[in-house]
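Q: Next comes the sequence, and after it the predicted model I'd like to discuss.
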Amino acid sequence: MNFDLEEDQRALVNTVERLVAKEYTFEQRQRYAELPNGWSPDVWDRLAEIGVMALPFSEHDGGLGGGPADFMLAMQSLGKAALLEPFVSSIVLCGSILKRGTIAEVRSHWIPQLCDGSLRLAFAHAEPGSRHGMEAANTCARRDGDTWLLVGSKRLVLHGDSADGFFVSARIQSVAGHSGVLGIFHVNADAEGLQRKSYALLDGTRCADLQLNNVSAQSMVIEGAQEVLENVWCDAASAVCWDSIGSMQALLDLTVDYLKTRRQFGRAIGSFQVLQHRAVDMLMALEQSRSMAMYAAMTCDGSLEERQRSISATKIQICDSSRFIAQQAIQLHGGIGMTQEYQVGHYVRRLLVLESLFGDREFHLSRLSRTDGVFSR
C-alpha cells in the first residue's frame, strides 16, 4: 500500500510541526505546566487559528472536514510535543460524542465553539472501581421537570479542573422505557452541587474527580448512548495511539542525536555497532506501531466489533513498543535520561500515562482474546 502523504497532508504536518517547534520547546512546556491551568491558553488559541481543532468535524457542522488520515497526522505531530492542552478531552472525546450522538441542530450550536477554542468540555465517565469498562456507570440521572438531576461520583476526568462544562454518563432512573439505560448529559462547570478535586497525572496532564449531588443537567444523548460511547472510546484510543507514536518518534530522534554527539574512547558512541543495532530495534518497534495504528484508522467507518478488534490489537502493540523504546532511550542515554532537566524522562512519563488511557494492555488483550482474532469476519 502507498502511504506517501498528499500535498495537503504535508502542508498540515508542516504547519503543526512549525507551531510545535516555535511554541512548544521542552523549556516552554515546563513553564506551561506551572501555569494555573497546567497548560497555555495562548497555544490553545494558536491551535484553533491553524485549524487543528476544526479538523475532525464536517464542514456542515462548522469544521474543516478532515479525514481520519489528516487527524492522525495532526495527533502524531502534537504527540512530539507531549501536549498538555485539553485537546483529547475537548476535541476528541466530547467532539466525538457530538458527532456520533446528536442531531444537526445540536451540533451546529456546540461544534463551532469547540473549533474556535472558546468552549472547553470534558467527558466524565470513569468511576471508582470501574477500570476501563464502558458499561459500569453507577451515577444516576433522575427526571426533574424539564431538566435532569445527577447523583454520583466521577474520577480521572481529563482536564476536568479547567473545563467550562462536562458531558457526563449516567444511568436513567424511573423513566418509562428508559429505566436503567445509559445516557449522556451536559453539566455546567458552575452548576450547584458540583464539586471538583483537581490533580496532575505523572506527565503533568491535569485531571479532576467530580462529586455530583443533585446537579442540574441537560440531556445530550439518550437513544443508543451505549453504542455511541463505545465508538467514542475507540476514537479516543486511536487518538492516544497516534499521540504515543509522536512521543516515541521524539524519543528515537533524541536518542539517535545523542549517539551521534556523545563521545567515548575517542569516538562517537553511535559508531559502535551494538548501539546502532539497538537504535534500529527502536525504529522497527516504532514502525510496527505506526503500521498497526494505520490499520486501526482504516477501520474507523467499519462495524463496532471490527473497530474494537483493530483498536485493541493496536493498543497492545503501542504498549509493547512504547515500553521498549522508552527503556532503550533511558539505557542508551545513561543517567542523564532520568534527570528532571532532560526531555527523555518526561517523554517516558508521557508514554506511561498514554498506555493506561482508554484501556491498558491487559484490558485490550482480554478483549481481543474474547474475539476470533484481529482479522476475523
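A: Sure thing, it's come through. Numbers count the residues shown, from 1 in each chain.

Q: Only C-alpha atoms from now on, for both contacts and neighbour counts.
A: Fine.

Q: Might one say that Val228 is in contact with Ile97?
A: Yes - with contact taken as Cα atoms under 8 Å, Val228 and Ile97 are classed as touching, separated by 6.8 Å.

Q: Which other helices and strands does the longest strand along the chain contact?
A: As far as residue count goes, and with DSSP state E defining each element, the longest strand of the chain is strand 206-221. With contacts taken as 3 or more Cα pairs under 8 Å, 6 or more residues apart in numbering; DSSP states H and E, strand 206-221 sits against strand 147-158, strand 182-188, strand 194-200.

Q: Summarise which helices and strands the second one is packed against.
A: For strand 182-188, the helices and strands in contact under the criterion 3+ Cα pairs under 8 Å, 6+ apart are strand 165-173, strand 206-221, helix 225-261.

Q: repeat for the longest one
A: Helices and strands in packing contact with strand 147-158 are listed as strand 121-124, strand 140-144, strand 206-221; criterion 3+ Cα pairs under 8 Å, 6+ apart.

Q: here comes the other one, which I'd like you to weigh against the first:
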Amino acid sequence: MTETDTEIRMMLVDSARRWTERACTPELRSMTSEHATGCPPERWGELAELGWLGIAMPEADGGMGAGLPEQCLLAEQLGRALLTEPFVSNAVLGNSLMDAVAHGALRASWLPELASGERRVAWSAWEPDGAALLMHPSAKAKREGEFWRVSGAKGLMPGAGGADALLVTAQLAHDTTRTGLFLVETTATDMTLKNERLYDGRHAASVLMNNVKASLLQEASTEDLLQLLSQVLDRGLVAHCAETLGTAQAAFDITLDYVRTRRQFGRALGQNQIVQHRLVDLYVELQETRALCLEAAQAPQSRRVAALALRTGHVARHTWEEAIQLHGAIGMTDEYALGAYVRRLALAADLYGTSTDHSDRLANISLGAMA
C-alpha cells in the first residue's frame, strides 16, 4: 500500500468518525430503530451522498472503485457508533452479490441506483430453519415465459425489510440438481415480508413467496452456485467482523474510562493489578483480531475468513462479559451507554453464524487441505 493509499484511508476514517458523531447519537439511533423497517430513506440517502454505499462498486456502475479494505474501515467506524441502518447486509452483501451476477439491462438499471441510494437490495441468504448458513434451498422456481415464478420461504435477514428487491435462491423445477439466483421485487404480489426488531435495535425480516414473479440472475449446479455465493458471503463476513470490532473497541474504551474514574476503598478500580491484567489481555485480543481482519480484507480466502469469524465471535463475547463484570450492575442498564454496546455484541457474535458453525467450517477447510 502506497503512502497516498494510506492518506486516503485515513481521510475516510476521519470523515466517518465526524459523520457518526453527528448522525449516530442515541436519540437518532432510537428514531431509526423505531422506523417501520429500521432504515429511514433519508438516512440511507445520507450514506449514499457520502459515497459509502457504492464505495466498492465499479466506477462504470456509479461506484467509487475501491475495495473490501475500504468497506471494512467504514464498517468499523459505523460499528463503533452503533449505526442502526443495515450497511453490511445491504451495502456490502446485497450490492456485492448484484455486482457479481447482474448483467446487461438489469445491471445498468440497478447498480447505479444502489450506489446512489435510490434503491436498496438485500440478499435473503438463510433458510427458514433459523441457521445462518448457506444451504440447499427449499424454495422452488418454475419458468413462465421470459420470467420465473418462485415459491418458498427464507429466514430472518438483516436489511430485508424495506428493501426494493430481494436476492433469493431456489431449486429449478425442471432439474432439481440445479439452482437459480433470482431477483424478486418486493412490490410483487403474493409476497409476505415479516419484519422484526432485534434486541439490539436493528431490524431483520423473513419472507414467504407464493408463485412470485422473479428474474433469473444466475443458474448453475447447486454446488457451483453455493460456491459462488460463499465467496460473496465471505466478503460480508469480513465486513461484519470489522463492524463488530468497532463496537467491541468502543465498549472497551467505555470500560477503561470507567475503571480509571470509579473509586472504591479510596482508589480507582484501574489501580488494581488484576483489573489492569484483564484489560491488557482484552486489548491484545482486539489488536490481534484487527490484524487478522485487515489480512482477510486484503485477500478474503475461505480459511482466513473462517478463522476471523471464529475469533471475532470469541472477542465479542469476551468484551461484553468483561465490560459487565468490571462495571457491575450499572453496565446492564438501558440508561448507561454501555448497555447498547453489550446488546449489539451479544447479537453480533452469532448474527452471521455461531462459533460452532465457523469452527466446523475451519476444521473442514483445514482437513481438506491436508487430504
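A: Nice, I can see it. Predicted model, so just to flag it, every value in this text is computed and none were measured.

Q: quick one: TM-score?
A: After superposition, the two chains reach a TM-score (TM-score structural alignment, normalised by the length of the second structure) of 0.93; 368 aligned residues with a Cα RMSD of 2.3 Å.

Q: returning to that earlier point: would you list the helices and strands packed on strand 147-158 of the first structure in CSV and tack on distance to Gly373 of the first structure and mean neighbour count?
A: Below are these laid out as CSV (distance: least, Cα to Cα, whole Å; neighbours: other Cα atoms under 10 Å):
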stretch, distance to Gly373 of the first structure, mean neighbour count
strand 121-124, 31, 28
strand 140-144, 36, 20
strand 206-221, 32, 21
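
Q: so which of these comes closest to Gly359 of the first structure?
A: For those, the distance to Gly359 of the first structure is smallest for strand 121-124, at 15.5 Å, taking Cα to Cα.

Q: mind checking which of the helices and strands packed on strand 147-158 of the first structure is nearest Val181 of the first structure?
A: Between Val181 of the first structure and these, the shortest gap by Cα to Cα is with strand 140-144, which sits at 9.8 Å.

Q: Which part of the second structure matches the closest one?
A: Matched against the second structure by TM-score structural alignment, strand 140-144 of the first structure falls on residues 140-144.

Q: how close does Asp372 of the first structure sit to Trp148 of the first structure?
A: From Asp372 of the first structure over to Trp148 of the first structure the distance is 41 Å, taken as Cα to Cα, to the nearest Å.

Q: Looking at those two, which has the bigger crowd around it?
A: Here Asp372 of the first structure and Trp148 are compared on neighbour count by other Cα atoms under 10 Å; more neighbours surround Trp148, at 20 against 10.

Q: OK, contacts around the residue nearest to the more buried one when sequence neighbours are not counted?
A: Distances taken as Cα to Cα, 6 or more residues apart in numbering put Ala217 closest to Trp148 of the first structure, at 5.0 Å, once the chain neighbours are dropped. Listed by Cα atoms under 8 Å, 6 or more residues apart in numbering, the contact set of Ala217 of the first structure reads 147-150, 185-188.

Q: Next: Thr299 of the first structure.
A: Under the criterion of Cα under 8 Å, 6+ apart, the contact partners of Thr299 of the first structure comprise 306-307, 310.

Q: Using JSON lines, lay out those residues together with distance to Cys115 of the first structure and neighbour count.
A: Shown next, in JSON lines, are the contacts of Thr299 of the first structure (distance: Cα to Cα, whole Å; neighbours: other Cα atoms under 10 Å):
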{"residue": "Glu306", "distance to Cys115 of the first structure": "29", "neighbour count": "18"}
{"residue": "Arg307", "distance to Cys115 of the first structure": "26", "neighbour count": "24"}
{"residue": "Ser310", "distance to Cys115 of the first structure": "28", "neighbour count": "26"}
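
Q: if we go to the second structure, which of the residues you listed are intact?
A: Here is what carries over to the second structure from the contacts of Thr299 of the first structure, by both residues aligned by TM-score structural alignment, their matches' Cα atoms under 8 Å: Arg307.

Q: Mind putting the contacts of Thr299 of the first structure into CSV with distance to Glu23 of the first structure and secondary structure?
A: Listed next are those as CSV, based on distance: Cα to Cα, whole Å; DSSP: H, G, I helix; E, B strand; the rest coil:
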residue, distance to Glu23 of the first structure, secondary structure
Glu306, 39, helix
Arg307, 35, helix
Ser310, 34, helix
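
Q: List just the nearest of the contacts of Thr299 of the first structure to Glu105 of the first structure.
A: Among those, and counting by Cα to Cα, the member closest to Glu105 of the first structure is Arg307, at 27.8 Å.

Q: How about the closest one: what's its closest non-neighbour residue?
A: Computed as Cα to Cα, 6+ apart, the closest residue to Arg307 of the first structure that is not its neighbour in sequence is Thr299, at 5.8 Å.
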